[in-house]
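> Next input, structure requested:
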Amino acid sequence: MTSLVGLFRAVARPSFLKTFPRSEAKITVAMRGIMTQQNLPHLPVPPLKKTLDKYLRTVKPLITDEEFKITSNVVAKFGAPGGVGEKLQSLLEKRAKSTTNWFADWWLNGAYLEFRSPVTVYSSPGLVFPLQNFKSSDERLTYAAKMIAGALDYKKKLDEDAIPVEKLGKDPLDMSQYYKVFGTCRMPGLTKDTLHFADPNNPPRHIIVSHKNHFYKLIVYDDNNNILSWGKLLQQLNEIIQSAGEPGPPIGVLTAENRNVWGKAFKKLSEDRENMESLDIIKNSLFLLCLDGPNPDLGNLNFQTRAALQTVHGNGSEANSGNRWFDKTVQFIVGDKGEVGLTYEHSPAEGPPIAFLMDHIVNYIEKAPSDVAGGKSPKPEKLKFNISGKVQKVLETAKENVDKLVDDLEMSCFTLKAYGKEFIKSQRMSPDSYIQMAIQFAFYRIHNEPGAHYETASTRKYLDGRTEVIRSCSLESVAFAKTMLGSKSNEEKVKALQEAVTGHKQYTIEAVNGFGVDRHLLGLKLIAIENGMDIPTLFMDTAYIRSSHMRISTSQVSGKCDSFMCYGPLVVDGYGCCYNPLPNEINFGTSAYKSCPDTNAEKFRQALEKSFIEMHDALVSVQKSKL
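Next comes the predicted model:
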């Protein structure tokens, strides 16, 4: 892995660089209503000195005093008047004046399209819907039909510009990501992928349903372009179930391969005319619905964890990993035991548009009217794939590789039942900052040291905004963890918690306003590379390397329903931790890699629960003492 690839893996979800042409990045997709947002401000370039001062403060907990002295000298030299930092800052400011978002093109390429490891586990999250208890195949297929209808109903609202503009306080947010979800597909390349978007002049009228590794084209609109009723959709799903026969070869696992390998296999597949037609039908579909088969014995894992694993990777080549097309932006998943949710390819959008889509579907399913479908529905079309000897060989290797991914990922998902965001609000604290400090505390409890900690902040208040990093590990968070684990009074523990929460909240405000550390520093490095300059010493210093090795990768993805998102860790010796704070409980999806002896998802879950309880008890004790 090149140093630049490693850099991107350290500061987001993976990878590499090349300027993405603006004509491609802007995307030809119907975006009614978005044009009214062209007056959104452009992403600012933060002042160099402020970023460097903030950077020193964020790295201090992660390095020794001697290392900090060295880093301070490196930073001082970098930021000196007339030094390399000022030169790079000037170049970055020049770039910002000529683009709507100086970071967006770099990010799409670096974090996604030139990342060559599999999207499965390493990049694409799973989103678990409220779990079901299907008592029959009819019940399951009815749910699936309503899920399709709910997604199409949401798309109709997008097409009619009926989705309200989100706001952060009084600031409207960029809504373009919402319009990049349907009809989008990541296309594999030999060294770099591309994004395919549906033609707005000839929008898709079909989806793909996968079952037993077979792929079917389903027309979902009538001749007048009205959405088919869920009853008619149910007819098509029943026909698929009845006609599927034996499982087909798990061709879908190719989409879980290394992107270069998949790019070569895609080229080979495309040499056959029928294959090319099938690939085009999948590429141009609105989304996938995966009707999954049974899963292997997963031992004592709870239902939430089972569902999380199924949405992230499908549990292997002999289970449901071949019943996927991981390149599609959205794949809805309906398991045979009630595991329901989706997996999404991350490059076009962050979590909020996907969570809004989920909430709409869940609400639609709950309120869907009775439907007695009259007349005949369109007949599903089974797609054909002819697998040559060369492709078969790649397919066998892909099966082995996806099984290795499946075997290595450990997840422990749970609901903290003790309390939720309403209790935290009653303590006059930010729920997100409070949860972040609990995660820091849990890590410190296990490892007896702080860990570099990534939390996603949205920069969508700016045109084409994506994300910034909230560096949750701080001097205050370390002091808080030490205080909680020491023999301090409850008053001292609460005071340390309040200070840590206040510090995190302040950093969050700066990050969502585009004034974090990571994107600015990364921009300075990339502009140096783009201009053929030497990479400054700052980016090879111990502090930068250690603070960018995000051992804790976290994100709040809030859904109104009983749901949670989940994904793999960013680094081998790290944890993934996504959460949905509900009024009286909090859902968590946590992960680790079994191949790392220092991390364990179940131990992290236990430490996290214990941390929440101890924080609660300290707060309640102090409250009682004041009565």
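> rest of the way, CA atoms for contacts and neighbours
Fine.
> Would you map the strands across the stretch 501-627 of the chain?
For the stretch 501-627 of the chain, the strands defined by DSSP state E, counting those that start in this stretch cover 552-556, 564-566, 575-581, 586-593.
> which of these sits most buried?
Each of the strands of the stretch 501-627 of the chain was given a mean neighbour count from mean count of other Cα atoms under 10 Å, and the largest, a mean of 30, is that of strand 564-566.
> and that one, what does it pack onto?
Taking 3 or more Cα pairs under 8 Å, 6 or more residues apart in numbering; DSSP states H and E as the contact definition, the neighbouring helices and strands of strand 564-566 are strand 126-128, helix 303-312, strand 575-581, strand 586-593.
> Give me the residue at the spatial middle of this protein.
With distances taken as Cα atoms, centre = their mean, the residue of the chain nearest its centroid is residue 125 (4.6 Å).
> Ignoring the adjacent residues along the chain, who's closest to that residue?
Nearest-residue entry for residue 125: residue 567, 4.7 Å, with adjacent residues in sequence omitted and distances by Cα to Cα, 6 or more residues apart in numbering.
> Residue 247: neighbour count?
13 (other Cα atoms under 10 Å).
> Contact partners for it?
Contact partners of residue 247, counting by Cα atoms under 8 Å, 6 or more residues apart in numbering, are 212, 213, 214.
> cool, and residue 449?
For residue 449, the contacting residues are residue 443, by Cα under 8 Å, 6+ apart.
> Just to be sure, it is in a helix?
No - under DSSP: H, G, I helix; E, B strand; the rest coil, residue 449 sits outside any helix and is assigned coil.
> Inside helices: which ones of the contacts of residue 247?
Residues of the contacts of residue 247 located in helices (DSSP state H): none.
> tell me which of the residues you listed is nearest to residue 84?
Distances from the contacts of residue 247 to residue 84 were compared by Cα to Cα; the smallest belongs to residue 213, at 54.8 Å.
> For the helices and strands packed on strand 564-566, please prepare JSON lines with the additional fields distance to residue 51.
What follows is the helices and strands packed on strand 564-566, written out as JSON lines (distance: least, Cα to Cα, whole Å):
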{"stretch": "strand 126-128", "distance to residue 51": "34"}
{"stretch": "helix 303-312", "distance to residue 51": "36"}
{"stretch": "strand 575-581", "distance to residue 51": "27"}
{"stretch": "strand 586-593", "distance to residue 51": "31"}
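> want to put them side by side, so please do this one too:
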Amino acid sequence: MAEAHQAVAFQFTVTREGIDLQLSHQALTEIYLSGVRSWKKRIIGLKNSVITGVYPASPSSWLFVVIAILATMYTRSDPSMGLIAKIQEHLPVSQSMSTQCQTLVSAVLFSTMLWLLLIFTMRMCLKKLLSYHRWMFEKHGKMSNTTKVWVALVRIFSGRKPLLYSYQGSLPNLPVPAIKDTVKRHLESVRPLMDDRQYEHMTKLAAEFESSLGNRLQWYLKLKALWSTNYVSDWWEEYVYLRGRGPIMVNSNYFGMDFMYVTPTPIQAARAGNSLHAFFLYRRKLNKEELKPNRIPGTVIPLCSAQCERLFNTTRIPGEETDTVQHWQDSDYIAVYHRGRYFRLRVYQAGRLLSPREIEFQIQRILDDPSPPSKGEAKLGALTAGDRIPWAKARVKYFSSGVNKRSLDCIEKASFFVSLDDDEDGVTADDPASLDSYAKSLLHGKCYDRWFDKSFTIIYFKNGKMGINAEHSWADAPVVSHLWQHALSTDCFQLGYNAEGHCKGEVDSSLPRPQKLNWEIPPECEEQISQSLAVAQALAGDVDLHVFSFQDFGKGKVKKCRVSPDAFIQMALQLAYYRDQRRFCLTYEASMTRLFREGRTETVRSCSNESSAFIRALEGGEAAHVCRRLFHEAAEKHQHLYRLAMTGAGIDRHLFCLYVMSRYLGVESPFLKEVQSEPWRLSTSQSPMHVEMFDLVNHPEYVSCGGGFGPVADDGYGVSYSVLGENILSFNIACKLSCTDTSAHAFGAQIRKALRDLLQLLIPNQTEFKTEEKRPEAKKDL
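Predicted structure coming up:
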């Protein structure tokens, strides 16, 4: 009980002589330093709020305006055209305030109002500038004069040294597309999937919807768009994520992987020490808004950063009808799982962040702790892996008071969750399937050794490998990816390890031990844990996951063909799916809408009339020059659809919101019902690679296979892919073993063949491809 005693600031006993107080100097010092840290954070937050609030101007510009107005008054001219005099007339008359003083105060008030008006004008101008998207539709390398002027104006109105959230007030709102445009594009997208009779039926439903109910629903949507910051995001979070009553493990959560060929240290605790320190360095930068604002790579165009706010100290709370996302302002500890036990590990001591070596020391203490788990504790995490309603009921019944509530609060309010695995995982040179098992471990583990409700869980394996599992409702993958890759680069290239593989630095051996959480789990709750575990294990056991890196060529060679790498990969996926299933399917590719405030994602329907025409021609043995022309038409169409999605002209989020509105109004729409029932048998997403954090030219071995997600449709594929530098592509393929028509490994083979065939088509003299995937050679100076 040493931990409990250290948490008490003072003790007292009642004796005959009176009350004897025994103050704990160490505990009071900790309370004082904790308060100082909290107030420093509040002051920094207040300062950043002021700077962000007046952006694109700066607080110091107020003084410049005041001095300028006073200077003009000194020359006996009136820049206010009588307004300063009017303000002076209405100032409270005071005997202690001279006429000269009243004039000065009036001038300062006028200057302040003028300054605020200038800020508002600049912000509106920047917002209008950021609403211009024609630049995205111009051909690569051919910028119009209008766009050149626009870029210059954006730079002028963007101010200097913006903070992370500086652009938030200047980002435009997501527009509501016209009904006729959405209906037209939807019909165009489903044409290659339907025969003439089905298409005629869909066309009739669409016409009826557009001429009647659609206009009414559109009116309500436009009203919502005027009232809310983003007409999609709140409904998307609630209805797509939080109202789902099935397991979020596999179905919603996604994962990110460590380096494929490099393990910086084989010591589990040391890897945790460095990377955990890196995560908190990132959080410090996030809190101080020292991270650069998100931008479209290679441009000055800002992206919405709102999703970063809930990165840390966030948990999804289960409910019977709908879950909620709970975010706390601060947390100075992490929750750690090891061998069925849960621990509370403080990462701040005396107001400072623990060094990597000290965190390693604390993690090793947990690894060496011989205490057994409490009764029912070992598989408690299965509650977060099973269905949501049983978990919500169990949380209210068994975790709403006493020791269970305190321990659950500790997990939910933690900065994030950490799982220390006893297994060794990662890429093994002599075991091709090792990458698959590694990905499955990150996706679902043993179904009870992750806390799937936390914003993210970091997994550390016994051999020093690591990975991440993230909950999806609060944010999308690019936000987590930036954090993850920042931690990987900081761990390897900034913090480093000593010759023995331990973290650098010294250890304060007086650090209090990590606190083991206590639980009192009744038999009824144990039964519910077992039921949730059975559901989760059945779901996890049905996942067929295949991960591979494709090293025959990468985006460098694709760009020489004058084709977008993303369009090239999407065409390869369409070709691979057609060869695998002998049909086309509705294809989902995730695109972002973060050009707009609080934007999240939109769908690019990659299967188009152009792509299907190309594939039929290629598979039908048409001449190479015909296939090349059709390929370029399909790739250009895909890029056009991608640009439409990014600029708010996508169709799926609009159709989704129209459907939700129809449900609110209690009206049935056969057209919207048909749209929402269409299955996404091929769901794809590109995992972002932040190349500025890594030097893949000199250190090509520091590459990851990105991340992945579980299968979306029972009879379909989920494919996540990454473009790693100039020469490597990676793929994560998921489907269900229970479906006899799908196979992750077979589809992976089809993707490899499709990639090679497409490059051979575009570059006819291409030499023979190598058949084995080789590890990148490390530079000699390593």
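> Quantitatively, what TM-score do the chains reach?
Overlay of the two chains. TM-score (TM-score structural alignment, normalised by the length of structure 1): 0.89; 580 aligned residues with a Cα RMSD of 2.2 Å.
> circling back to that earlier point, Throw the strands of the stretch 501-627 of structure 1 into TSV and include distance to residue 392 of structure 1, thanks.
Output for these, formatted as TSV (distance: least, Cα to Cα, whole Å):
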stretch	distance to residue 392 of structure 1
strand 552-556	36
strand 564-566	32
strand 575-581	34
strand 586-593	29
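> The alignment partner in structure 2 of residue 178 of structure 1: how many residues sit nearby?
Residue mapping for residue 178 of structure 1 onto structure 2 gives residue 308, with TM-score structural alignment as the criterion. For residue 308 of structure 2, the neighbour count with other Cα under 10 Å is 19.
> Residue 308 of structure 2 reaches residue 479, doesn't it?
Yes - contact criterion Cα atoms under 8 Å: residue 308 of structure 2 and residue 479 qualify, at 6.5 Å.
> contacting residues around the match of residue 178 of structure 1?
Contacts were defined as Cα under 8 Å, 6+ apart; by that measure residue 308 of structure 2 touches 286, 475, 479.
> Quick check: the first one vs residue 492 of structure 2, distance?
Taken as Cα to Cα, to the nearest Å, the spacing of residue 286 of structure 2 relative to residue 492 of structure 2 amounts to 21 Å.
> Same question for the last one.
Between residue 479 of structure 2 and residue 492 of structure 2 the distance, using Cα to Cα, works out to 21 Å.
> before we move on, what SS does residue 419 of structure 1 have?
The three-state label for residue 419 of structure 1, taken from three-state DSSP, comes out as coil.
> among the contacts of residue 247 of structure 1, who's most crowded?
The most neighbours, when these are compared by other Cα under 10 Å, belong to residue 213, which has 28 neighbours.
> what about the helices in the stretch 51-200 of structure 1?
Listed in chain order, the helices of the stretch 51-200 of structure 1 (DSSP state H, counting those that start in this stretch) span 65-78, 84-97, 104-107, 137-159.
> Which part of structure 2 matches the third one?
With TM-score structural alignment applied, helix 104-107 of structure 1 matches the range 233-236 in structure 2.
> Give me the aligned partner of residue 274 of structure 2 over in structure 1.
For residue 274 of structure 2, the equivalent position in structure 1 is taken to be residue 146, counting by TM-score structural alignment.
> Just confirm that match contacts residue 367, I think it does.
No - assessed by Cα under 8 Å, residue 146 of structure 1 is found out of contact with residue 367, at 10.0 Å.
> Of these two, give the one with the bigger neighbour count.
Between residue 146 of structure 1 and residue 367, residue 146 has the larger neighbour count (other Cα under 10 Å), namely 24 against 10.
> quick one: the longest helix belonging to structure 2 aligns where in structure 1?
With DSSP H applied, the helix covering the greatest number of residues in structure 2 is identified as helix 99-130. With TM-score structural alignment applied, helix 99-130 of structure 2 matches no range in structure 1.
> about what we covered before: any idea how far residue 293 of structure 2 is from the match of residue 178 of structure 1?
For residue 308 of structure 2, the distance to residue 293 of structure 2 under the criterion Cα to Cα works out to 11 Å.
> Kindly report the same for residue 462 of structure 2.
Residue 462 of structure 2 sits 36 Å away from residue 293 of structure 2 when distances are taken as Cα to Cα.
> picking up where we left off before, a markdown table for the helices of the stretch 51-200 of structure 1, including distance to residue 444 of structure 1?
Below are the helices of the stretch 51-200 of structure 1 laid out as a markdown table (distance: least, Cα to Cα, whole Å):
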| stretch | distance to residue 444 of structure 1 |
| --- | --- |
| helix 65-78 | 19 |
| helix 84-97 | 34 |
| helix 104-107 | 31 |
| helix 137-159 | 41 |
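> deepest of those, which one?
Scoring the helices of the stretch 51-200 of structure 1 by mean neighbour count under mean count of other Cα under 10 Å gives helix 104-107 as the most buried, with a mean of 21.
> Next, report how far that helix is displaced from the centre of its chain.
Shown here is helix 104-107 of structure 1, whose average C-alpha point lies 17 Å from the average C-alpha point of the whole chain (Cα atoms, centre = their mean, to the nearest Å).
> OK, contacts around the residue in structure 1 that residue 589 of structure 2 lines up against?
Under the alignment defined by TM-score structural alignment, residue 589 of structure 2 corresponds to residue 455 in structure 1. Listed by Cα under 8 Å, 6+ apart, the contact partners of residue 455 of structure 1 are 469, 470, 471, 472, 553, 554, 555.
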